[in-house]
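Q: Predicted model and sequence below, questions to follow.
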Amino acid sequence: MQSIQNIQTIAVCGAGTMGAGIAQVCAAAGFHTRLFDLNEKALQQGHAQISGNLQKAVDKGKMPQQQMTDILGRIKLCHELQECKAQLVIEAIVEKVEAKAALFNDLAAINHEDTIFATNTSSLSVTEIARQVTNPQRVGGLHFFNPAHLMQLVEVVKGEQTSTHTAHLLYALVLEMGKTPVRVKDAPGFIVNRVARHYYLEAMEAVQSGIADIAATDRLLEAAGFRMGPFALMDLIGNDVNYAVTVSLYEAFQQAPRFRPGAMQAALVAKGELGRKTGKGFYKY
């Protein structure tokens, strides 16, 4: 059985924006970190993202150069699954139950039976993922928020099969990473995405109703105290990712009208205008 002291290496699967951010958090906390992606280009982009984040901290005087060097030195880029041997695996891949479960089972075959598996899903059922994984009691959720290296909150999700030991260990690990963990039971959207969905959906409804335009809506909500307006935030998260979460919640709540996906965002996704990562979304970049 794993203990917090035994966890020295963490494998992060998926080198996209979230995966790279989580890898940075792990390495900054002192863990040997393996960042895995089958796509070599994505892996290099993920590493560049981490380096860029750290360099900004150095330039602002928030981090000495040596600390940046040490953090990067703890990150190993991997494009072979066999290299993902660790005491903890965190996945940040495509939002599909079958893909996440299959990845965990492939990794279970090459790792110790006590290796802990954590999904970073923002809307899928941790219980359903765990149900398809060998030794489901060691599967839980660690839902980080974008950008992971700056956002303090992490939802620690206990599925129906997640053991109390696994849940406690994941909570302790988040504390070790310098983040703020919140225990939540497995439910559609957990806490944050369930509540925040209406921040996006009502904003789109307001614009479509002609109450205000996109820029004005963002400015007003930022003036009201929100750090980012809903449209700027959707572009940062990625309209494809944000839209997929809405669709997932809409289906999970039996197509309740309050979770109906926004037509504005659906149109952007169809055109491939996903936000900052493609250079165009609700805004141009």
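A: Alright, I've got the coordinates.
Q: only C-alpha atoms for contact and neighbour calcs from this point on.
A: Fine.
Q: Leaving out sequence neighbours, find the closest residue to Leu201.
A: Of all residues not flanking Leu201 in the chain, Gly262 sits nearest, at 6.0 Å (Cα to Cα, 6 or more residues apart in numbering).
Q: how many neighbours does the one you found have?
A: Neighbour count for Gly262, taken as other Cα atoms under 10 Å: 18.
Q: residues in contact with Ile214?
A: The contact partners of Ile214, by Cα atoms under 8 Å, 6 or more residues apart in numbering, come to Val207, Phe231, Phe282.
Q: The same query, at a cut-off of 7 Å, please.
A: Residues near Ile214 by Cα atoms under 7 Å, 6 or more residues apart in numbering: Val207, Phe231.
Q: do you know how far it is from Pro230?
A: When distance is defined by Cα to Cα, to the nearest Å, Ile214 is 9 Å away from Pro230.
Q: Could I get the buried residue list for stretch 120-137?
A: Applying a neighbour-count criterion of 16 or more other Cα atoms under 10 Å, one finds 120-137 buried in stretch 120-137.
Q: For this structure, which segments count as helices?
A: 17-28, 40-59, 65-73, 97-108, 126-131, 164-176, 192-208, 214-223, 230-237, 239-252, 263-271 (DSSP state H).
Q: For Arg219, which non-adjacent residue is closest in space?
A: Gly229 (6.6 Å).
Q: what's around the one you found, how many residues?
A: 23.
Q: Surely it is in contact with Glu222?
A: Yes: the criterion here is Cα atoms under 7 Å, and Gly229 meets it with Glu222 at 5.6 Å.
Q: show me what contacts Lys229?
A: Check again: residue 229 is Gly, not Lys. Gly229 neighbours (Cα under 7 Å, 6+ apart): Asp218, Arg219, Leu221, Glu222.
Q: Distance-wise, check the closest residue to the first one other than its chain neighbours relative to Gly262.
A: Taking Cα to Cα, 6+ apart as the measure, Asp218 lies nearest to Gly229, with 3.9 Å between them; neighbours along the chain are not counted. Using Cα to Cα, one gets 16 Å for the distance from Gly229 to Gly262.
Q: let's bring in a second model and compare:
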Amino acid sequence: MYSGRALQSSRAVARGMRGFSSGQSLHSQQEAVRRVTVIGGGQMGSGIAQVAAAHKHEVTLVDVNSEALKRGQAYMVKSLKRVAKKKHSDDEAAQSRFVDEIMGRVTVSTQLQDAVGRADLVVEAVVEKLQVKQELFARVSEAAPGTAILASNTSSLPIGKIAEGLEEGQRRRMVGLHFFNPVPQMKLVEVVRTEEADAQVVERAVAFVRAIGKEPAVCKDTPGFIVNRLLLPYMMEAVRLLERDVASPRDIDTAMKLGAGYPMGPFELCDYVGLDTIKYIVDGWHKDGAGLKGNPLFAPSAKLDELVKSGRLGVKTGKGFYDY
């Protein structure tokens, strides 16, 4: 994750305002995204970088240390090798060329401000903590071009809150680009527009999503956007069924898969997402979510609290509602 000073100098403000305070034309604002900087070398960040590079974008992947970047590169290579085997099943040389060509469009860096200096689009995919993201974008705004789209991959934090410490021109360039895991396979990207977002910036973001082979769904900056706003109550109600001893996790999952046609049951999905992530989101919404504060749909769950406290976080720890 990245953190940095949140207070901006007058020079930083001036840089962030470039392109909106100087009478720059709307035509330049609508130019296609070609250079993408992705901040965060985890699975989400490396997945976004991979997909952008696979669609011929020039990509820079940024993290705080070389070890994190090496892991990110390893994620990409492993994923691309799977794709290559499907595309060129009988030709190992073609498989190697396929991976090398895409990875050749990815540069890695630990120098944040240098990495965003020529970007058309900056996407952050760091830890889901508001202060961390706010401080990150304060730093990004110092060095990114005034025409660059500023985007967060957050799944639960308000985009407007993340951007609230920025100057007006910077806030107008801020959107949400919520990718889904695993990024190379999942087609949807939620494009989140704040009340202040410039319409041309949103259009450029939508065009970028389509250019990388994804399908955009545009929505307002509301808690959970579309998918998680509908999905979290579903998963939490499944947990409450378990707490009331209505049925076992396996039987609830089976019922939803075979009765409702879902590819995964709610407990399988909880384990895949991460129980700590779910707890963090629902607790935050219940405590201070816009229009959701105190909503019983997101009331704390004793069962979820117990599992998280015991370290059973799902697939990533090998134990959640199920053992893996």
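A: Alright, I've got the coordinates. Everything numeric here is computed off the predicted structure, so don't read it as measured data.
Q: overall similarity of the pair, as a TM-score.
A: The TM-score (TM-score structural alignment, normalised by the length of the first structure) is 0.92; 284 aligned residues with a Cα RMSD of 1.9 Å.
Q: on that earlier part again, which residue in the second structure lines up with the residue nearest to Asp218 of the first structure?
A: In the second structure, the residue matched to Gly229 of the first structure (TM-score structural alignment) is Gly265.
Q: Likewise for Pro136 of the first structure?
A: In the second structure, Pro136 of the first structure lands on Arg171 (TM-score structural alignment).
Q: if I look at Thr60 of the second structure, how far off is Val189 of the second structure?
A: 20 Å.
Q: List the buried residues for stretch 136-155 of the first structure?
A: 136-146, 148-149, 152-155.
Q: Ends of that stretch, what's the gap?
A: 19 Å.
Q: Then stretch 72-88 of the first structure?
A: 19 Å.
Q: Name the residues of it that are buried.
A: Per 16+ other Cα under 10 Å, stretch 72-88 of the first structure contains these buried residues: 72, 74-79, 83-88.
Q: so where in the first structure does stretch 185-192 of the second structure end up aligned?
A: The alignment of stretch 185-192 of the second structure onto the first structure (TM-score structural alignment) covers residues 150-157.
Q: Settle this for me: Gly141 of the first structure is touching Asn120, isn't it.
A: Yes: the criterion here is Cα under 7 Å, and Gly141 of the first structure meets it with Asn120 at 6.0 Å.
Q: Phe104 of the first structure and Thr9 of the first structure, how far apart?
A: Phe104 of the first structure is 16 Å from Thr9 of the first structure, by Cα to Cα.
Q: what do you get for Gln24 of the first structure?
A: Gln24 of the first structure is 13 Å from Thr9 of the first structure, by Cα to Cα.
Q: Which one's more surrounded, the two?
A: Shown here are Gln24 of the first structure and Thr9; by other Cα under 10 Å, Gln24 has more neighbours (28 against 20).
Q: nearest spatial neighbour of that one, skipping sequence neighbours?
A: Using Cα to Cα, 6+ apart, the closest residue to Gln24 of the first structure is Ile50 (6.1 Å).
Q: that older thread, pull the contacting residues for the closest residue to the match of Pro136 of the first structure other than its chain neighbours.
A: In space, and not counting its chain neighbours, Arg171 of the second structure is closest to Ala163: 5.8 Å by Cα to Cα, 6+ apart. With contact set as Cα under 7 Å, 6+ apart, Ala163 of the second structure has these partners: Gln134, Arg171, Met174.
Q: Tell me if I'm right that the last one and Asn153 touch.
A: No: taking Cα under 7 Å as the contact criterion, Met174 of the second structure and Asn153 are not neighbours in contact, 11.4 Å apart.
Q: re the thing from before, which residues does the match of Pro136 of the first structure contact?
A: So, once contact is read as Cα under 7 Å, 6+ apart, Arg171 of the second structure ends up touching Ala163, Glu196, Ala197.
Q: Look up how far Val239 of the second structure lies from the match of Gly229 of the first structure.
A: 12 Å.
Q: What of Leu166 of the second structure?
A: From Leu166 of the second structure to Val239 of the second structure the distance is 39 Å (Cα to Cα).
Q: just Met174 of the second structure next, same as before
A: Taken as Cα to Cα, the span from Met174 of the second structure to Val239 of the second structure is 35 Å.
Q: Kindly report the same for Ser96 of the second structure.
A: Taking Cα to Cα, one finds Ser96 of the second structure at 45 Å from Val239 of the second structure.
Q: ok, the two, which is more surrounded?
A: Between Ser96 of the second structure and Val239, Val239 has the larger neighbour count (other Cα under 10 Å), namely 22 against 15.
Q: now for the more buried one: what does it line up with in the first structure?
A: Checking TM-score structural alignment: Val239 of the second structure goes with Met204.
Q: for that match, what are its contacts?
A: Met204 of the first structure neighbours (Cα under 7 Å, 6+ apart): Gly262, Met264.
Q: How about Leu166 of the second structure?
A: Counting by Cα under 7 Å, 6+ apart, Leu166 of the second structure has contacts Ala138.
Q: Would you check that Ser248 of the first structure makes contact with Ser123?
A: Yes: with contact defined as Cα under 7 Å, Ser248 of the first structure reaches Ser123; the gap is 6.4 Å.
Q: Next, the contact list for the residue nearest to Gln49 of the first structure when sequence neighbours are not counted, please.
A: Leaving aside its sequence neighbours, Gln49 of the first structure sits nearest to Ala20 (Cα to Cα, 6+ apart; 7.0 Å). Applying Cα under 7 Å, 6+ apart, one finds that Ala20 of the first structure lies in contact with Gly46, His47, Ile50.
Q: just those residues now: which is nearest Val97 of the first structure?
A: Gly46 (23.3 Å; Cα to Cα).
Q: any idea how far that closest one is from Leu35 of the first structure?
A: According to Cα to Cα, Gly46 of the first structure stands 9 Å off from Leu35 of the first structure.
Q: So for the two, which residues contact both of them?
A: Ala15.
Q: Need the counterpart of Gly46 of the first structure in the second structure.
A: So, by TM-score structural alignment, Gly46 of the first structure is matched to Gly72.
Q: my read: its match touches Gly40, true?
A: No: applying Cα under 7 Å, one finds Gly72 of the second structure not in contact with Gly40, separated by 8.5 Å.
Q: list the contacts for the closest residue in space to Thr162 of the first structure that isn't next to it in sequence?
A: Excluding the flanking residues, the one nearest Thr162 of the first structure by Cα to Cα, 6+ apart is Gln137, at 4.2 Å. Contacts of Gln137 of the first structure were listed using Cα under 7 Å, 6+ apart, and they are Gln161, Thr162, Ser163.
Q: quick one: stretch 43-52 of the first structure to the second structure mean distance?
A: For stretch 43-52 of the first structure, the mean distance to aligned residues of the second structure following superposition is 2.0 Å (mean Cα distance after the TM-score superposition for the first structure).
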